[in-house]
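Undergrad: Predicted model and sequence follow; I will ask about them next.
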Amino acid sequence: MENNVSTALLNTRFSVLDLVPIVEGVTASEAIQRSLDLARHVEKLGYTRFWISEHHNMESLASSAPTILIGHIAGGTTTIRVGSGGVMLPNHAPLVVAEQFGTLGTLYPNRIDLGLGRAPGTDQRTAMALRRYRQETVQDFPDNIDELQVYLSRENATAAVRATPGEGVELPLYLLGSSTFSAELAGKKGLPYAFASHFAPTHLHDALRLYHQNFKSSSQLDKPYAMACVNVIAADTDEEAQRLATSAKRFMLGVIRNTRKPLSPPVASMQGEWSEMERMQIEQMMHYTFIGSKQTIAAGLAQFQKETQVDELIVISHIYDHSARLKSYKIVSELFEAKEELAYSS
């Protein structure tokens, strides 16, 4: 691998986002077990953290209760950080989040991350069922973060309402987003920021710019820390990776058609699977998707890192076959396994 490609990734951390996908022919129980297997796999490979997202009313995903899954994953691993990517804060009372993650942080000290988002993680009807018909205002999300931080602080020890466990637990917060709103907010609050470029690429560069422009140091962070999530499907050859990627494309096709079925097996070609308009829409949504062999992936990720200057890449891989998914993460890990060797040679 050429140094000009590799050095762009030298100081970049790599992590994993898992939606706990349910593939055709696999139960929710098996999907959860596969996620634990993946977490153990990437822990051995040296990934920094393993995040689980919150989604509801989707038969293709078993991630409706991320707090429970985080405990399951953390209990089945030993060193990798485990957290939410993220908890959709408008769906929950801040006190409940503080108590639940305070409990996780007590059980697994210095290993739990609390990533927060403001989207519902589902359709509007399900969001109403989750929120009991409470309408969210623009200011609710910032206010709820403030309330959550109060519950987690040691200074709340004399308050009438306290989070136990939770109060004083070492629990870093991260803000997640796919627009500029959360980016600016994360900067002003001095929190790490993660952008969902794996499905909403449009505002990536504006969001990162606003995050850095508005950043103010905090007790958690003295300088900006930016993360971006990207789709990666790696295989021995470009051709095999492109074949595996058809499962992800069919998954996204289900999203735009609102027919969100379990992840389907790959097909030889997407020809006949989608219309030209659907193809264009999905390719736009999956703009930051890297498909190919190790060399192809390395070049693509290095260019992405140069353009964004993010501190951490969060990898998500929609791959039908579990062994192929594990292999994809192994191939990606080879890009950062050789950091010392690359640093010496450069």
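TA: Yep, it's here.

Undergrad: Could you use CA atoms for every contact and neighbour count after this?
TA: OK.

Undergrad: gap between the strand or helix carrying E334 and the chain center?
TA: Here E334, judged by DSSP states H and E, is contained in helix 322-337. When C-alpha coordinates are averaged (Cα atoms, centre = their mean, to the nearest Å), helix 322-337 and its chain have centres 17 Å apart.

Undergrad: That one packs against which elements?
TA: With contacts taken as 3 or more Cα pairs under 8 Å, 6 or more residues apart in numbering; DSSP states H and E, helix 322-337 sits against helix 28-45, strand 226-234, helix 294-308.

Undergrad: take a look at this one as well, against the first:
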Amino acid sequence: MSLPLSVLDLLPIPSGSDAPSALQDALRLVQHVEKLGYSRYWVAEHHNMLGLASSVPLAVLSAASQVTSKIRLGSGGVMLPNHAPLSVAEGYKLLSALAPGRVDLGLGRAPGTDGRTAHALRGQAGLMEEPFERQLADLIAFGTGKYPAGHPFAGIIAAPDGPNLFPPLWILSSSGYGSHVAAHLGAGLSFAWHINPDTVQARMAVETYRRNFRPSPDFPEPKVMVAANVICAGTPEEADDLTLPFGLMFLRLRLGTVGQYPSVEEAKAYPYTPQEKAVADAARARVIAGTPEQVAERLRSLADDVNADELILSSMTHDQTARKRSYELIMNAWQQA
């Protein structure tokens, strides 16, 4: 049986468009990939980025819950240091009430933004700088109602309350740290190969996770999902062109001039210096791009090399038709291989 494929959405706002249109595109996308047979639709958390509409994944997922019926919905992930653990527990239990039995709670310890914005987020929320492990323990206590002896908030109920409302936990990792945390908790591990495309490091993190895994009610066995940037098109040349905006977006991020997600034409017309071209090309190299057969082969190699149980794919394009087509071509090739 083929490994399941899932979708990671950053909700790009194409140049010439706006956030309301991007959100409607996201809702159409989740319906599209549900019909194609994708297992999950996860939304990333990013802040202070004009080109992305994914600052509050919970809002997007709540809307997605009302236009879907089968696909699992999750955060990819909640950047826990930006949030009060009780608020996260309440929000995702409420989402579980909207979409019973199909919610995932992915958690990360990075801010999902620059340091200044992270400080503003945490300051406004009144959050203290606490270790990720402490925040995680508090989240689980609030979510399950099982408090260690002497916990200062024992007895507080993360509402709404009810059986099976607190979703399964996944730990996001781009290094070895998250694999230890996920193994200790008996949580799923989602490795961000799309951020850190070091296959050797990814394999080592997965091996560490599997070796030290402690079974839990949600995960009686270890479960590894690996994220990849993917663009699929009818020809290699078309796919290569579709990666050009991705490179320009990351160059702009490096320069601090991030705007809306650029088009292929904008990327081709940009006056790159040699150094800028190198930055953009390095970003493009992190994208698995090509024809359906080429992409499917590279994805299978990645899954084998890392020993993954599932792949979650982020396909970023300016044109939403090309984006939906990318996911369609990938799934068709994946099922036929």
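TA: Noted; the coordinates are in hand. If you're wondering where the values come from, they're calculated on a predicted model, not measured in any experiment.

Undergrad: Got a TM-score for the two of them?
TA: Comparison of the two superposed chains (TM-score structural alignment, normalised by the length of structure 2) gives a TM-score of 0.90, and 327 aligned residues with a Cα RMSD of 2.2 Å.

Undergrad: Give the next helix or strand downstream of the helix holding E334 of structure 1.
TA: Criterion used, DSSP H and E; the element after helix 322-337 of structure 1 is helix 339-345.

Undergrad: just the strands in the stretch 1-150 of structure 1 please.
TA: Assigned by DSSP state E, counting those that start in this stretch, the stretch 1-150 of structure 1 shows strands spanning 13-18, 49-52, 81-88, 112-117.

Undergrad: related to what we said a few turns ago, what's the most buried one of the helices and strands packed on helix 322-337 of structure 1?
TA: Most buried of those, by mean neighbour count (mean count of other Cα atoms under 10 Å): strand 226-234, with a mean of 26.

Undergrad: how big's the offset between the longest helix seen in structure 1 and structure 2?
TA: Longest among the helix segments of structure 1 by residue count, using DSSP state H, is helix 238-257. Here the mean offset of helix 238-257 of structure 1 against structure 2 after fitting is 1.2 Å, by mean Cα distance after the TM-score superposition for structure 1.

Undergrad: Could you quantify the relative orientation of the next helix or strand after that helix and helix 238-257 as an angle?
TA: Scanning forward in sequence from helix 238-257 of structure 1 by DSSP H and E, the next helix or strand is helix 276-285. Interaxial angle of helix 276-285 of structure 1 relative to helix 238-257 (axes from the mean of the first three to the mean of the last three Cα atoms, to 10 degrees): 110 degrees.

Undergrad: quick one: buried residues of helix 276-285 of structure 1?
TA: 279, 282, 285 (16 or more other Cα atoms under 10 Å).

Undergrad: Over to stretch 176-193 of structure 1?
TA: Per 16+ other Cα under 10 Å, stretch 176-193 of structure 1 contains these buried residues: 176-180, 182-193.

Undergrad: and if you look at stretch 51-68 of structure 1?
TA: In stretch 51-68 of structure 1, counting by 16+ other Cα under 10 Å, buried: 51-58, 60-64, 66-67.

Undergrad: And for stretch 127-137 of structure 1?
TA: 127, 130.

Undergrad: A183 of structure 2 belongs to a strand, doesn't it?
TA: No - assignment of A183 of structure 2 by DSSP: H, G, I helix; E, B strand; the rest coil gives helix, placing it outside any strand.

Undergrad: To which residue of structure 1 is it aligned?
TA: Using TM-score structural alignment, the equivalent of A183 of structure 2 in structure 1 is G187.

Undergrad: check contacts around the nearest residue to that match once chain neighbours are set aside.
TA: Once flanking residues are discounted, G187 of structure 1 sits nearest to F215: 3.7 Å by Cα to Cα, 6 or more residues apart in numbering. Listed by Cα atoms under 8 Å, 6 or more residues apart in numbering, the contact set of F215 of structure 1 reads 184, 186-190, 223-224.

Undergrad: coming back round to it: between the helices and strands packed on helix 322-337 of structure 1, which one is nearest to K330 of structure 1?
TA: When these are compared by Cα to Cα, helix 28-45 sits nearest K330 of structure 1, at 6.9 Å.

Undergrad: what stretch of structure 2 does the closest one fall on?
TA: Taken onto structure 2 by TM-score structural alignment, helix 28-45 of structure 1 occupies residues 19-36 there.
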